[in-house]
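# one predicted model, sequence on top.
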Amino acid sequence: MAGRLAGRVAVVTGGAAGIGEGTVRRFHAEGAKVVLADLQDAAGQALADELGPDALFVRTDVTREEDVAALVDTAVDRFGRLDVMFNNAGIMGAVGPIDATRLADVDVTIAVNLRGVVCGMKHAARVMKPRRSGAIISTSSPAALLGGVGPHVYSAVKAGIIGLSNSVAAELRPHGIRVNTIVPGAVVSAMTAGVVAGGADDLAGAEAALGRTALMDRPLRPADVAAGALYLAGDDAAFVTGVVLPVDAGMTGAGGPSPYTSGRFEEPTALLEAGRRAETEGRGRSW
């Protein structure tokens, strides 16, 4: 049985670890030829070697337009086309109080997390428009939508990705190209482990730390985000463009518990004026 991306070619930036690695593995398993881009040479080459001839590692700095242009050209030269561009590379970037923020750190955060996405969109569109088909996906964050869950500049650029994607979706729709944003919650990954655990290599510590605050029965893993990216990349999303897909256990849409379904509200009723409750059901009109 053919996979959902059989015959397609995908580029995944930040593809050597975390969400990127999970997506590379899922796209490959679904039949795609995958070009993974990263600055992590050893991890990227090892993943490509593991997956075989339908995977290729290309060392890429997404802040350098010439690198991104060469990445796209390499995908086309090696595999003949480009169907999916997943702009996933990102860093946490500048951290600290706003009144002490170093502008050099701001610049690198913007360069990787937003300018890199612009470059990816530009060069993907360059080769997708003549074929009149393609899917462009970019990784944002709940920090784009909620205050207090990410560093300041990270939050700003992740919000910028949503605005950028929606604007580009309107432009590229007539060319048969879909442009969408995916919003993962906190994922068990090296980047998250570097923040919540003993270091970037402490994935077990990240799993444990995120498990303690998970909104569902376990923490979010790269494979969960890859499943969302697969949907946006494939034919099931043929009429889906300009959307924000949260893969966050409801963090951005249902962040808190439901307070009126338990405790003193466990028995169903209706709250009326001045705190009066509706009478017990079964005696006709109860209010």
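Cool, the structure landed. Fair warning: this is a prediction, and the values are worked out from it, not measured in the lab.
# CA only for contacts and neighbour counts going forward, please
Will do.
# toward the C-terminus, what is the element adjacent to the helix or strand where Arg78 lies?
For Arg78, the host element (DSSP states H and E) is helix 65-79. Once helix 65-79 ends, the next helix or strand along the chain (criterion: DSSP H and E) is strand 84-87.
# ok, residues contacting that next one?
Contacts of strand 84-87 with the rest of the structure, by C-alpha atoms under 8 Å, 6 or more residues apart in numbering, involve 8-14, 116-117, 120-121, 124, 134-139, 233.
# do stretch 193-213 as well
Counting by C-alpha under 8 Å, 6+ apart, Ala186, Val188, Ser189, Ala190, Met191, Thr192, Asp217, Arg218, Pro219 sit against stretch 193-213.
# for that stretch, list every residue counted as buried.
193-194, 196-197, 200, 202-203, 205-211 (16 or more other C-alpha atoms under 10 Å).
# against that first model, consider the following:
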Amino acid sequence: MRLTGKTAIVTGGASGFGAGIVRKFTAEGARVMIADLNIEGAKDLRAQMGDHAIAQKVDVSDGASVMKMEQAALDAWGHVDILVNNAGVTHLPTPMERVSEEEFDRVVAVNMKSVYLTARTFVPLMKDRKSGVILNIASTAGLSPRPRLNWYNASKGWMITATKTMAVELAPEGIRVNALCPVAGETPLLKSFLGEDTPEMRAKFLSTIPLGRFSTPQDMGNAACFLCSDEASMVTGVAMEVDGGRCI
């Protein structure tokens, strides 16, 4: 019960890695807001979590929607201890010059602008309490980019740098900021990463991972729980690889 008494928001929490983090956090005693554009999925997961969870519809790329999420959290708990910026999108594997401007703008808005918007909204609350933890879900794509996912790779590299600069600025305020860098996993984005989800494409991708499997929501939940718990009180500014050795 490492998170007993803690309150946490997990964006993109209705499915994939986000749902794995929600499940682990509630199992460890936290009260969790499942924040997602897919409100029905968030409500379904909340029903499984019982009284420890609440559901909130949010568009993380929209400032007004993020502010509504903040107000809902304050109404429910009065404060927020942990913020997990998990919501993310990608474009299909495409030569960089053929990615449409609309796709590019969406990647920037959801993967990058959202971190600014949640920081603008929640950092003042954490500063007032002189405590808090922010966890950004980046990717091995930001450390070891793969061809044809150029602008997604770049957005995750940006997130890693944002994590480090947030960490060094907010450390005197008692706020820790870290990132997780998973390899691809069994999430709604897997097909987008592979281009086509076939046994052959999966085998080709898995051959690049020394441990021979994808990241799972459970892997992410376990790593997130550690970084957001008091056990990691001396850890800030790291981009932890949860990738089975892919980046070695």
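Looks like it arrived, so ask away. Computed from a predicted structure; not experimentally measured.
# on that earlier part again, ok, of the contacts of stretch 193-213 of structure 1, which come out buried?
In those, burial by neighbour count holds for Ala186, Val188, Ser189, Ala190, Met191, Thr192, Pro219, counting by 16+ other C-alpha under 10 Å.
# next up, the contacts around the residue mapped onto the second one from structure 2.
So the one you mean is Val188 of structure 1. Alignment note: Val188 of structure 1 maps to Glu186 in structure 2; criterion TM-score structural alignment. Neighbouring residues of Glu186 of structure 2 by C-alpha under 8 Å, 6+ apart: Gly16, Phe214, Ser215, Thr216, Pro217.
# still touching in structure 1? Go through these.
Among those, the contacts conserved in structure 1 (both residues aligned by TM-score structural alignment, their matches' C-alpha atoms under 8 Å) are Gly16, Phe214, Ser215, Thr216, Pro217.
# in a markdown table, list the residues you listed along with secondary structure.
As requested, the kept ones among the contacts of Glu186 of structure 2 are exported to a markdown table (DSSP: H, G, I helix; E, B strand; the rest coil):
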| residue | secondary structure |
| --- | --- |
| Gly16 | helix |
| Phe214 | coil |
| Ser215 | strand |
| Thr216 | coil |
| Pro217 | helix |
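# quick check: longest strand of structure 2.
Counting residues, the longest strand found in structure 2 (DSSP state E) is strand 175-182.
# mean per-residue distance, it to structure 1?
Compared with structure 1 after fitting, strand 175-182 of structure 2 deviates on average by 0.6 Å (mean C-alpha distance after the TM-score superposition for structure 1).
# can you tell me which residues contact the residue nearest in space to the middle of structure 2?
For structure 2, Asn86 is the residue whose C-alpha lies nearest the centre (C-alpha atoms, centre = their mean; 1.9 Å). Asn86 of structure 2 makes contacts with Val10, Thr11, Gly12, Gly13, Phe17, Gly18, Asn136, Ile137, as judged by C-alpha under 8 Å, 6+ apart.
# can you find the partner of the third one in structure 1?
Taking TM-score structural alignment, the alignment pairs Gly12 of structure 2 with Gly14 from structure 1.
# what range in structure 1 does the lengthiest helix in structure 2 sit on?
Counting by DSSP state H, the longest helix found in structure 2 is helix 150-170. Under TM-score structural alignment, the match for helix 150-170 of structure 2 in structure 1 covers residues 152-172.
# swap in stretch 60-67 of structure 2?
Per the alignment by TM-score structural alignment, stretch 60-67 of structure 2 matches residues 62-69 in structure 1.
# how far out from the middle of the chain is that stretch?
Distance of stretch 62-69 of structure 1 from its chain centroid, counting by C-alpha atoms, centre = their mean, to the nearest Å, is 20 Å.
# and the contacts of it?
So stretch 62-69 of structure 1 is in contact with Thr13, Thr60, Asp61, Ala89, Ala111, Val112, Arg115, Gly116, Val117, Cys119, Gly120, His123, going by C-alpha under 8 Å, 6+ apart.
# now do the SS call for the third one.
The one in question is Asp61 of structure 1. Under three-state DSSP, Asp61 of structure 1 comes out as coil.
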